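Colleague: Coordinates only, no sequence provided:
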């Protein structure tokens, strides 16, 4: 299987840099998959799971809070506002962050900071979803209905 380079960078610096056979990114308008040779694209990321599959079928998942993805035929660059490996996320802390963000959103209802509190809640929920769905997942296996 052909491959291309993917680099994931967050505000703290480089997070991941390897060859990949497939990248699935959470774009603003829905998830999109990128294969080697994809035509150039610049897109906005939303909070969610960024998945990277290698040529052997192994998959790694990352949480990204937003940012941009630049796709070139032989390279994908992810510039994430916040990015972390799903395997490194503490599920209990992520669940607590959802509870805290929900409480803040409830407290801000009808106030000027409500939209900000709602955005924090959406990001916390996306992060918890990533860790619950992808943390223990090892090699990628296609869902039964796609085989």
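Modeller: On my side now, so go ahead. Nothing here was measured: the structure is a model prediction, and the numbers come from that model.

Colleague: C-alpha only now, for contacts and for neighbours.
Modeller: Will do.

Colleague: my guess is residue 131 is in a helix, correct?
Modeller: Yes - assessed with DSSP: H, G, I helix; E, B strand; the rest coil, residue 131 lies in a helix.

Colleague: That one: how many residues sit nearby?
Modeller: 24 (other Cα atoms under 10 Å).

Colleague: for residue 48, same thing?
Modeller: If you count neighbours by other Cα under 10 Å, residue 48 ends up with 26.

Colleague: do residue 40 as well
Modeller: Neighbour count of residue 40, defined by other Cα under 10 Å: 12.

Colleague: all strands of this structure, in order?
Modeller: Listed in chain order, the strands of the chain (DSSP state E) span 4-10, 13-20, 22-27, 30-34, 41-45, 48-53, 59-64, 67-72, 75-80, 83-85.

Colleague: Save the ones you listed as JSON lines, and put in distance to residue 104 too.
Modeller: Shown next, in JSON lines, are the strands of the chain (distance: least, Cα to Cα, whole Å):
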{"stretch": "strand 4-10", "distance to residue 104": "26"}
{"stretch": "strand 13-20", "distance to residue 104": "30"}
{"stretch": "strand 22-27", "distance to residue 104": "26"}
{"stretch": "strand 30-34", "distance to residue 104": "27"}
{"stretch": "strand 41-45", "distance to residue 104": "24"}
{"stretch": "strand 48-53", "distance to residue 104": "21"}
{"stretch": "strand 59-64", "distance to residue 104": "22"}
{"stretch": "strand 67-72", "distance to residue 104": "24"}
{"stretch": "strand 75-80", "distance to residue 104": "24"}
{"stretch": "strand 83-85", "distance to residue 104": "23"}
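
Colleague: Included below, for side-by-side comparison, is a second structure:
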């Protein structure tokens, strides 16, 4: 039996996943980070992207997280995101509706930037999250949820 580490993924709204994993892939500002049991302690900033939890039975469960933080301890990985999507969420979301919403978000960003009420970093974060979320949902729907 492979060594495992406990993984906790939570969003601002609810717990998303708690379980054991042999390997976890996490999107961070410094790039994609792979974590196994007994990993060095790390604290990092999440960027929007896919978290892949490799389970002991060989299956991989995928989640999409927004901005947040990840804390890695030798036997625990804690991912705390502003929001997160499960594979089931991806199946239930309409990519066309998300694209339309992205257009609205672009208008929102432009309106606030013109009034000087939104800095470039905040605007960029809104759009990066929206674009990455849409790409992930499309990939989940086209691949039937599995890679």
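Modeller: Thanks, I have it. Note that the coordinates shown come from a computational prediction; the quantities given were computed from them, not determined experimentally.

Colleague: related to what we said a few turns ago, mind checking the strands of structure 1 for the one nearest to residue 102 of structure 1?
Modeller: In terms of Cα to Cα, the element of the strands of structure 1 nearest to residue 102 of structure 1 is strand 48-53, at 17.8 Å.

Colleague: mean deviation of the closest one from structure 2?
Modeller: Its matched residues in structure 2 lie on average 1.2 Å from strand 48-53 of structure 1 after superposition (mean Cα distance after the TM-score superposition for structure 1).

Colleague: got the angle for that strand vs strand 22-27?
Modeller: 170 degrees (axes from the mean of the first three to the mean of the last three Cα atoms, to 10 degrees).

Colleague: Remind me what strand 48-53 of structure 1 packs against, helices and strands.
Modeller: With contacts defined as 3 or more Cα pairs under 8 Å, 6 or more residues apart in numbering; DSSP states H and E, the packing partners of strand 48-53 of structure 1 are strand 22-27, strand 59-64, helix 114-134.

Colleague: buried set for the longest one?
Modeller: This means helix 114-134 of structure 1. Using 16 or more other Cα atoms under 10 Å as the test for burial, helix 114-134 of structure 1 gives 114, 117-118, 120-132, 134.

Colleague: In JSON lines, list the helices and strands packed on strand 48-53 of structure 1 along with distance to residue 102 of structure 1.
Modeller: Output for these, formatted as JSON lines (distance: least, Cα to Cα, whole Å):
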{"stretch": "strand 22-27", "distance to residue 102 of structure 1": "23"}
{"stretch": "strand 59-64", "distance to residue 102 of structure 1": "19"}
{"stretch": "helix 114-134", "distance to residue 102 of structure 1": "6"}
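
Colleague: Would you point out which residue is most central in structure 2?
Modeller: residue 65 (1.8 Å; Cα atoms, centre = their mean).

Colleague: what's near enough to touch it?
Modeller: Counting by Cα atoms under 8 Å, 6 or more residues apart in numbering, residue 65 of structure 2 makes contact with 46, 47, 48, 49, 50, 51, 81, 82, 83, 84, 85.

Colleague: distance of it from residue 81 of structure 2?
Modeller: 6 Å (Cα to Cα, to the nearest Å).

Colleague: which residues are in contact with both of those two?
Modeller: residue 46.

Colleague: follow-up on the earlier one: now the residue nearest to the centre of structure 2: how far from residue 131 of structure 2?
Modeller: According to Cα to Cα, residue 65 of structure 2 and residue 131 of structure 2 sit 13 Å apart.

Colleague: Residue 88 of structure 2 now?
Modeller: As judged by Cα to Cα, residue 88 of structure 2 and residue 131 of structure 2 stand 19 Å apart.

Colleague: just residue 106 of structure 2 next, same as before
Modeller: 11 Å.

Colleague: which neighbours do these two share?
Modeller: With Cα under 8 Å, 6+ apart applied, the contact sets of residue 106 of structure 2 and residue 131 do not overlap.

Colleague: Quick check: chain neighbours aside, which residue is closest to residue 68 of structure 1?
Modeller: Distance criterion Cα to Cα, 6 or more residues apart in numbering; nearest residue to residue 68 of structure 1, sequence neighbours excluded, is residue 44 at 4.6 Å.
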